[in-house]
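# Output the structure for:
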Amino acid sequence: MARLDDKRKVLKNTARGSDAEISRAISAVRIFVVAATVAFVGGGFLFVHHHFKQSNPVLRSYGDLILVGPPPWLNEELKEKIGYAATADGEDLRLDEDAAVTIQNHLRKHLVWLADPKVRVNPDSIEISGRWRKPLAQIEVNNTLFYLDAESVVLDYVEVPELPIIQIAGVRLSGLPTIGEALASPDIAAAMAILHRMDKMDRLVTPDAPLLLHIKSINIANFRGRLSKSDPHITMKSVGGTDIVWGAELDAWSEQLEASDEEKLAKLYAYYRQSRCLDDGVRFINLREPRDRIPRPVEPLPRAANPLP
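Prediction:
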């Protein structure tokens, strides 16, 4: 295991430094435990009991916290939030048998970015793991910004430039949402369902160049035709300003005589892969029109056997 340095570094992902006095066997056990934890996230965690030092060292810096399997988009600001939450805004914690429960309770109470947090206490450090909530969309209510994950759970706003986070326009909420709770608004849920499908498509079809990076916003102002029955219910806008006409919410395409949800996604991603962008001079991209409505060439009439002179 690595010895903590005295520079009070902010959360780090892997233990640094070296300590010749710690046996190789214990180091090997710790490496195995971390690897097993990463492999079984969501399916249970492996805990190894250690003999705690009699002195019960005090956890005094965020450098004593180790994140297991963090996502690549987890930046320093979020790591600092985790440190504050784990230590209850700077409280010193003793590394004893009660520390794991205490920190786990702190994380559940003060940090919504990490669902189902798990904590393991080592003689001189603490490992934190769990299910990370990835923000997909952003809403603004009363001049306050919030994030939403795939389950519409509200996250507090933190700059995450590493991720494509789409603005939801046309939101109708009477008051500020509660951080940590899922929004029950049908229009927001409809927008999130579309973005979630696109996020899956990005991972399957365009993992190296996600299409969502080219989407600026999704507009739900006319959700279910509440402003105009004839206008599209949901639209999107690209980063370059191109309008993308989606139409009805998921699973409602047949009622509106539109292309199926799968066909809309297929057309959008086919266009993107062919053009390599969404802003190549077109005014809008219409996904609503079903393929069978496209006029097909008329078969020529067969020639008469004995044409007239």
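# CA only for contacts and neighbour counts going forward, please
Fine.
# what are the ranges of the helices in the stretch 101-250 of the chain?
186-204 (DSSP state H, counting those that start in this stretch).
# Let me see the contact set for Met236.
For Met236, the contacting residues are 215-219, 243-246, by C-alpha atoms under 8 Å, 6 or more residues apart in numbering.
# can you rerun that using 7 Å?
By C-alpha atoms under 7 Å, 6 or more residues apart in numbering, the contact list for Met236 reads 217-219, 243-245.
# distance of Glu76 from Ile82?
10 Å (C-alpha to C-alpha, to the nearest Å).
# hang on, the earlier thing: with respect to Phe284, which of the contacts of Met236 is nearest?
Ranked by distance to Phe284 (C-alpha to C-alpha), those are led by Asp243 at 4.6 Å.
# top of the contacts of Met236 by neighbour count?
Ile218 (26 neighbours; other C-alpha atoms under 10 Å).
# quick one on the thing from earlier: of all pairs in the contacts of Met236, which one spans the longest distance?
Within these (distances taken as C-alpha to C-alpha), the two that end up farthest apart are Ser217 and Val245, at 12.1 Å.
# neighbour-wise, which of Glu76 and Ile82 wins?
Counted by other C-alpha under 10 Å, Glu76 and Ile82 do not tie: Ile82 has more neighbours, with 26 against 13.
# which stretch of helix or strand covers the more buried one?
Per DSSP states H and E: Ile82 is located in helix 76-86.
# Buried residues, that helix. List them.
Within helix 76-86, the residues that count as buried by 16 or more other C-alpha atoms under 10 Å are 78-79, 81-86.
# Format the residues you listed as TSV; extra columns: distance to Asn286.
Compiled in TSV, the buried residues of helix 76-86 are given as follows (distance: C-alpha to C-alpha, whole Å):
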residue	distance to Asn286
Leu78	38
Lys79	41
Lys81	42
Ile82	43
Gly83	46
Tyr84	47
Ala85	46
Ala86	48
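# One more, please, to line up against the first structure:
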Amino acid sequence: MNAELKHLRYFVAVAEELNFSAAARRLYVSQQALSRVIQQLERELGVRLFDRTTRSVRLTRAGEALLESAGRSITAVQHAFDAARQAAQDGQGRPLRVDISSSGLETGARILRRLRREHPRIRVHQVEDGVPRGLAALRDGRLDMLLGLSTHCPPEVRAEVIRREPVLVGMAAGHPLARLDAVPVAMLADVELLLPSDEAAIEWVEFVRSFCRQAQVKPSRWPGATHGSAANAEVLRETGCVVPTATWADPPGDLVFRPLVEPTPILEWSMMTARSTTPRPETETLLTCARATFQLTG
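The predicted model follows:
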């Protein structure tokens, strides 16, 4: 067997989620099929890519080395596929390429819903790679707009704040903190926090650490990592950890969300674009929809 694109896609999903169940849901395959492909890849390469225990999945040194180039390889192939599709569109123009970080969160979902409602002729190619990869895609011209925290923006990327949103903490309904109307940040010292991997969302991890530091709290991190609300919900149900988060677009009824206070962390959502490219009319239309949706009142 030679390693194929599918093997890299499956490997990257597990490396970003650090959870085989979450990665399988993301790929729409069974966990058994996913494990089989990862084992095939490890046999082909002759190295172990993950250290697995009953509680966590971690990249080995070989896995970290592969992850550095695997994402770029997949993106390059996807870019080639997109170019072929664009050439076949007979002058219709390519879709607007937008990364909203996570469709499970309310902010991006509301913006795209408004765009579809008011401008149904604008076609959108939506991805959810997150801010670190999104910034690279903006610089390379593979992305038109990125939504998220702009704290890591390089000078060549323009950012406009479109919403300021108080941060919540989510948990299972039976969690002790669920009895409170609001949760002081200092109380996060007593629980494990479910956070994304540094590779997927270092800007969010640093933001959480910053408001914990203001409350003189050293956060305890749950040993795994997930991506997306569905995977987060499963972990919250199965463990005693909690998740600092923005508002979910469709929160499950068996989870509880409470505002964080003392201090009240405010998430500044920004729309990011590359300064080096001339904005497309569709990009300006999307930005107008974002401004109109929140008007900085969120």
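# Superpose the two chains and report the TM-score.
Here the TM-score for the pair of chains, by TM-score structural alignment, normalised by the length of the second structure, is 0.22; 125 aligned residues with a C-alpha RMSD of 7.0 Å.
# Let me know the closest of the buried residues of helix 76-86 of the first structure to Ala270 of the first structure.
Out of the buried residues of helix 76-86 of the first structure, the member with the shortest distance to Ala270 of the first structure (by C-alpha to C-alpha) is Leu78, at 35.5 Å.
# For Gln138 of the first structure, give me its contacts.
By C-alpha under 7 Å, 6+ apart, the neighbours of Gln138 of the first structure are 145-148, 165-168.
# rerun at 6 Å
Residues in contact with Gln138 of the first structure (C-alpha atoms under 6 Å, 6 or more residues apart in numbering) are 146-147, 166-167.
# can you give me the helices in the second structure?
Along the second structure, counting by DSSP state H, helices occupy 5-17, 20-27, 31-45, 61-87, 106-118, 131-140, 198-214, 229-238, 281-294.
# Measure how buried Ala169 of the first structure is and give me the count.
18.
# So Ala137 of the first structure versus Lys237 of the first structure, what's the distance?
From Ala137 of the first structure over to Lys237 of the first structure (counting by C-alpha to C-alpha), the distance is 14 Å.
# So these two - more neighbours on which side?
The residue with more neighbours, out of Ala137 of the first structure and Lys237, is Ala137; 24 against 21, by other C-alpha under 10 Å.
# any idea what sits nearest Leu168 of the second structure, other than its immediate chain neighbours?
Setting aside the residues directly before and after it, Leu168 of the second structure is nearest to Pro259 in space (C-alpha to C-alpha, 6 or more residues apart in numbering), at 4.4 Å.
# do Val37 of the second structure as well
His7 (6.3 Å).
# can you check Asp51 of the second structure too?
Spatial nearest neighbour of Asp51 of the second structure, excluding adjacent residues (C-alpha to C-alpha, 6+ apart): Arg58 at 5.1 Å.
# Please give the number of neighbouring residues around that neighbour.
Neighbour tally, Arg58 of the second structure, other C-alpha under 10 Å: 20.
# Arg52 of the second structure now?
Counted with other C-alpha under 10 Å, Arg52 of the second structure comes out at 14.
# got it, and Glu262 of the first structure?
Glu262 of the first structure: 11 surrounding residues under other C-alpha under 10 Å.
# Who are the contact partners of it?
Taking C-alpha under 6 Å, 6+ apart as the definition, Glu262 of the first structure has no contacts.
# Just want the angle from the helix or strand containing it to helix 186-204.
Using DSSP H and E, Glu262 of the first structure maps to helix 261-275. With axes from the mean of the first three to the mean of the last three C-alpha atoms, to 10 degrees defining the directions, helix 261-275 of the first structure sits at 50 degrees from helix 186-204.
# Just the buried residues of helix 261-275 of the first structure, please?
Within helix 261-275 of the first structure, the residues scored as buried using 16+ other C-alpha under 10 Å are 261, 263-265, 267-269, 272.
# could these go into TSV alongside distance to Val58 of the first structure?
Compiled in TSV, the buried residues of helix 261-275 of the first structure are given as follows (distance: C-alpha to C-alpha, whole Å):
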residue	distance to Val58 of the first structure
Asp261	55
Glu263	58
Lys264	57
Leu265	54
Lys267	58
Leu268	55
Tyr269	53
Tyr272	54
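# out of these, who's nearest Arg203 of the first structure?
Nearest to Arg203 of the first structure among the buried residues of helix 261-275 of the first structure: Tyr269, at 12.2 Å, using C-alpha to C-alpha.
# Identify the residues contacting the closest one.
Contacts of Tyr269 of the first structure (C-alpha under 6 Å, 6+ apart): none.
# Check the spacing between it and Asp202 of the first structure real quick.
Relative to Asp202 of the first structure, and taking C-alpha to C-alpha, Tyr269 of the first structure is found at 9 Å.
# likewise Leu195 of the first structure?
Counting by C-alpha to C-alpha - Leu195 of the first structure and Asp202 of the first structure are separated by 10 Å.
# do Val119 of the first structure as well
Look at Val119 of the first structure and Asp202 of the first structure: by C-alpha to C-alpha, they are 32 Å apart.
# which one of the two has more residues nearby?
Using other C-alpha under 10 Å, the more surrounded residue of Val119 of the first structure and Asp202 is Val119, with 25 against 18.
# ok, and the closest non-adjacent residue to Leu34 of the second structure?
Nearest residue to Leu34 of the second structure in three dimensions, chain neighbours excluded: Ala24, at 6.2 Å (C-alpha to C-alpha, 6+ apart).
# re earlier: by neighbour count, which of the contacts of Gln138 of the first structure wins?
Result: Ile166 is most packed of the contacts of Gln138 of the first structure (other C-alpha under 10 Å), 25 neighbours.
# Make sure Thr273 of the second structure is actually in contact with Val161.
No - counting by C-alpha atoms under 6 Å, Thr273 of the second structure stays clear of Val161, with 11.9 Å between them.
# who has more neighbours, these two?
Thr273 (27 against 19).
# Relative to Gly63 of the second structure, how far out is the more buried one?
31 Å.
# Please apply the same query to Leu45 of the second structure.
Applying C-alpha to C-alpha to Leu45 of the second structure and Gly63 of the second structure gives a distance of 11 Å.
# More neighbours: the two, which one.
Neighbour totals were compared for Leu45 of the second structure and Gly63, and Gly63 leads with 20 against 13 (other C-alpha under 10 Å).
# residues near Arg163 of the second structure, how many?
Neighbours of Arg163 of the second structure under the rule other C-alpha under 10 Å: 21.
# Actually, Ala25 of the first structure.
Count around Ala25 of the first structure with other C-alpha under 10 Å applied: 8.
# mind listing what it touches?
Contacts for Ala25 of the first structure were tallied using C-alpha under 6 Å, 6+ apart; there are none.
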